[in-house]
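>>> Provided below are the primary sequence and the corresponding predicted coordinates.
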Amino acid sequence: MNRILFLALGLVSLAGSAGAATESAPGSRLTAAQVADRNVAARGGLEAWRAVSSLTMSGQIDVGGKKDLMVPFVATMKRPHKSRFELRFQDQTALQVYDGAQGWKVRPFLGRDEVEPYSATEAKIAAQAAELDGPLVDYARKGTKVELQGMESVEGHQAYKLKLTMKDRVERHLWVDASSFLELKMEGEPRKLDGRMHNVAIYYRDYKVEGGLKVPHVFETAVVGVKKTHRMTVDHVAMNQPVDDALFAKPQLASARLPGK
């Protein structure tokens, strides 16, 4: 689901135990592998998530501005690594798509009436983003190493702090609730603002059961040193709906506008 957040951030700025460290950190009773296994179980189970071939979320996202403008979005993901994010406002649609190897974006809000390829940085981030099931589902098969680094408090919840090292050696920290074993927070891709890099944190809230699986319905992204956060609220979730691969291909200009416009 972090793939959704990567795509959302790109547009918002407009307006299994193998591979895990098994030793427990001080003050913890569980190993990294056990925390990961309990997280997957709490979210619905490994086999249930493996059975999800596509995931679509729609709702509202805060794009900022003086009036905290909320606009509708639709995010669609399909295995193994395809994604599409649409943001609609004033009869126009901004979008980002990734076909598993290449990505494109359309940004009419910036007066750019053309399809642009991902930058080298955007392509790298897209390739690193987790699949639709999240970072701990099938983590070993994805080539991720998980280490436990102790306990921390996240918004009043005691949480296990995990260090994830992806197969490309990118490192991220993830905090898992010590009671519910659901994700509370994860490090995002650092963002460059005012000429320097700022750390990013993504908070997961309001979990609901969708098709037997627990899915967060509120994502809030905070950039260290920036007071304003961005909140995405999910109203509808659909799993295993038929999704044509053409949806993730290079967009035609007409597809960047609402029908009939």
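Great, that's in hand.
>>> please make it C-alpha for all contacts and neighbour counts, starting now.
OK.
>>> helices of the chain, start to end?
Assigned by DSSP state H, the chain shows helices spanning 2-12, 32-42, 46-50, 120-128.
>>> who touches Leu164 in this structure?
144-147, 171-174 (CA atoms under 8 Å, 6 or more residues apart in numbering).
>>> could you turn the buried ones of those into a ChimeraX selection?
Selecting only the buried entries of the contacts of Leu164 in ChimeraX, with 16 or more other CA atoms under 10 Å as the criterion:
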select :144,145,146,147,172,173,174
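>>> which one of the contacts of Leu164 is nearest Gln60?
If you rank the contacts of Leu164 by distance to Gln60 using CA to CA, Leu174 comes first, at 24.8 Å.
>>> where's that closest one relative to Asp37, distance?
In this view, Leu174 and Asp37 are 14 Å apart by CA to CA, to the nearest Å.
>>> same check on Leu253?
Distance, Leu253 to Asp37, by CA to CA: 44 Å.
>>> then Ala129?
Note on Ala129: its distance to Asp37, by CA to CA, is 21 Å.
>>> ok, now Lys105?
From Lys105 to Asp37 the distance is 36 Å (CA to CA).
>>> those two: which is more packed in?
Between Lys105 and Asp37, counted using other CA atoms under 10 Å, the more crowded position is Lys105 (25 against 19).
>>> isn't that one right next to Glu116, touching?
Yes. Using CA atoms under 8 Å, Lys105 makes contact with Glu116 at a distance of 5.3 Å.
>>> the strands in the stretch 101-250 of the chain, which residues?
103-107, 112-117, 145-154, 157-165, 171-177, 183-193, 196-210, 213-223, 230-239 (DSSP state E, counting those that start in this stretch).
>>> and the nearest residue to Met77 once chain neighbours are set aside, how many neighbours?
Leaving aside its sequence neighbours, Met77 sits nearest to Ser83 (CA to CA, 6 or more residues apart in numbering; 4.3 Å). Ser83 has 29 neighbours, counted by other CA under 10 Å.
>>> could you do the one 3 residues further on as well?
Under the neighbour criterion other CA under 10 Å, Glu86 is assigned a count of 21.
>>> tell me if I'm right that it and Leu95 touch.
Yes. Look at Glu86 against Leu95 with CA under 8 Å: they come within range, at 4.4 Å.
>>> and here's the other structure:
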Amino acid sequence: MKPFAIWVLAGCLGAAVFASEQIPKQDLSVDQIVEKNIASRGGLDAWRKVQTMIWSGHVDSANAPAADLPFVLAMKRPNKTRFEVTVFNQKSVRVFDGKQGWKLGPNGMGSATPRPYSIDEVSSARDEQVIDGLLIDHEAKGVSVTLEGTDQVGGRDAYRLAAKLPSGVTRHVWIDAQTFLDVKVDRQVRTPLGQTVVVETSYSDFRSVEGLQIPLKIESGAAASEKKDMLTIDKVSLNPPLDDGIFTRPASPQMRRKSVSIDADADASPALSGAGRPAP
């Protein structure tokens, strides 16, 4: 065989091998994909041991009055959350105790009164699976999962799974076909004008935190919009002590002295593995 033909053949073989590495295996069942996803994220037993978690970092949003707004997100099983973001030295708070939710944000007069979640906000909050997401222990959570197909996400092949929640809502979860990490999830939300829009959340910059793979960059926004919100996590704390009081109705500014705040540095995890990331 002529040298030129040999090089052409070698190039074709190399391209074929590369292509085979990029194409997801079609013989994987949905159970196998979920199993690989859980293993890639650190394993079932490790996630089950996490009862509380705190993220702290900053948010960038086109709708925010300033850039790099500091935030703290506290989560506690089974479904409690408290999100605080500081805007011009004042805190805006969203709290959900598993059944009810409240939001507290400073108005133009520098004061605020806690407002209850709307019906749609309560429904959406109840559907969230805090700490470990939709796929881990999905059967125990009443979430049924099916495989719909594959898509390109960020230039890579990803399995598209449909997760039907106990509420009847279906969300899609995209799993990278090579790393088996979650790369995107979608959900439907209702706007104040009553319109239904699809919101997509993308995950990237996964780092190891005590053996668990956690995305440190989370981008979210309407699928049809180019404007996205970027949440960057700088510190992660696993199993810090969290009093149930921080998940109750937030206090008004007049009663703020009696309220319980989150200690973002409590029992902070060791340095996030990866170059260029400072220790918490």
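Looks like it arrived, so ask away. Nothing here was measured: the structure is a model prediction, and the numbers come from that model.
>>> which one of the helices of the first structure lies closest to Ile202 of the first structure?
Short answer: helix 2-12, nearest of these by CA to CA, at 8.2 Å.
>>> give me the angle between that closest one and strand 196-210.
Following axes from the mean of the first three to the mean of the last three CA atoms, to 10 degrees, one obtains 130 degrees for the angle between helix 2-12 of the first structure and strand 196-210.
>>> mind giving me the packing neighbours of helix 2-12 of the first structure?
On a contact count with 3 or more CA pairs under 8 Å, 6 or more residues apart in numbering; DSSP states H and E, helix 2-12 of the first structure meets strand 82-89, strand 92-98, helix 120-128.
>>> give me the nearest residue to Asp186 of the second structure, chain neighbours excluded.
Closest to Asp186 of the second structure by CA to CA, 6+ apart is Glu200, at 4.4 Å.
>>> with Gly105 of the second structure instead?
Ser92 (4.3 Å).
>>> surely that neighbour touches Val72?
No. Ser92 of the second structure lies out of contact with Val72 (CA under 8 Å); the separation is 10.7 Å.
>>> the more surrounded of these two?
Val72 (20 against 17).
>>> could you find the counterpart of the more buried one in the first structure?
Residue pairing (TM-score structural alignment): Val72 of the second structure is matched to Val74 of the first structure.
>>> now that match: how far from Ala94 of the first structure?
11 Å.
>>> shared neighbours of those two, anything?
With contacts taken as CA under 8 Å, 6+ apart, Val74 of the first structure and Ala94 have 86-87 as neighbours in common.
>>> rewinding a little: what's the residue nearest to Met77 of the first structure aligned with over in the second structure?
In the second structure, the residue paired with Ser83 of the first structure is Thr81, using TM-score structural alignment.
>>> confirm for me that that match is in contact with Lys99.
No. Using CA under 8 Å, Thr81 of the second structure is not in contact with Lys99, being 11.0 Å away.
>>> contact partners for the aligned residue in the first structure for the residue nearest to Gly105 of the second structure?
Using TM-score structural alignment, the equivalent of Ser92 of the second structure in the first structure is Ala94. Going by CA under 8 Å, 6+ apart, Ala94 of the first structure touches 11, 86-88, 105-109, 256.
>>> ok, and the residues you listed in the second structure?
Checked against the second structure using both residues aligned by TM-score structural alignment, their matches' CA atoms under 8 Å, the contacts of Ala94 of the first structure keep these contacts: 86-88, 105-108.
>>> make JSON lines out of the strands of the stretch 101-250 of the first structure and add distance to Arg43 of the first structure.
Output for the strands of the stretch 101-250 of the first structure, formatted as JSON lines (distance: least, CA to CA, whole Å):
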{"stretch": "strand 103-107", "distance to Arg43 of the first structure": "29"}
{"stretch": "strand 112-117", "distance to Arg43 of the first structure": "35"}
{"stretch": "strand 145-154", "distance to Arg43 of the first structure": "18"}
{"stretch": "strand 157-165", "distance to Arg43 of the first structure": "16"}
{"stretch": "strand 171-177", "distance to Arg43 of the first structure": "12"}
{"stretch": "strand 183-193", "distance to Arg43 of the first structure": "9"}
{"stretch": "strand 196-210", "distance to Arg43 of the first structure": "9"}
{"stretch": "strand 213-223", "distance to Arg43 of the first structure": "5"}
{"stretch": "strand 230-239", "distance to Arg43 of the first structure": "14"}
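>>> pick the most buried one from those strands.
Highest mean neighbour count among the strands of the stretch 101-250 of the first structure (mean count of other CA atoms under 10 Å): strand 103-107, with a mean of 23.
>>> mean per-residue distance, that one to the second structure?
Once fitted to the second structure, strand 103-107 of the first structure is off its aligned match by 0.7 Å on average (mean CA distance after the TM-score superposition for the first structure).
>>> now that strand: which residue numbers in the second structure?
With TM-score structural alignment as the criterion, strand 103-107 of the first structure aligns to 101-105.
>>> what's in contact with that stretch?
The set of residues external to stretch 101-105 of the second structure that reach it, using CA under 8 Å, 6+ apart, is 91-96, 112-117, 121-122, 249-250, 252.
>>> give me that answer again for 10 Å
With CA atoms under 10 Å, 6 or more residues apart in numbering as the test, stretch 101-105 of the second structure has contacts from 80-87, 90-96, 111-119, 121-122, 125-126, 247-253.
>>> quick check, Glu128 of the second structure in contact with Lys99.
No. The pair Glu128 of the second structure / Lys99 is not scored as a contact, 11.7 Å apart, by CA atoms under 10 Å.
>>> neighbour count: those two, which is higher?
Taking other CA under 10 Å, Glu128 of the second structure and Lys99 do not tie; Glu128 has more neighbours (17 against 11).
>>> contacting residues for the counterpart of Pro216 of the first structure in the second structure?
The alignment partner of Pro216 of the first structure in the second structure, by TM-score structural alignment, is Pro215. Contacts here follow CA under 10 Å, 6+ apart; on that basis Pro215 of the second structure touches 181-183, 202-209, 232-233.
>>> of those, just say which sits nearest to Ser225 of the second structure.
Using CA to CA, the contacts of Pro215 of the second structure come closest to Ser225 of the second structure at Ser202, 13.9 Å.
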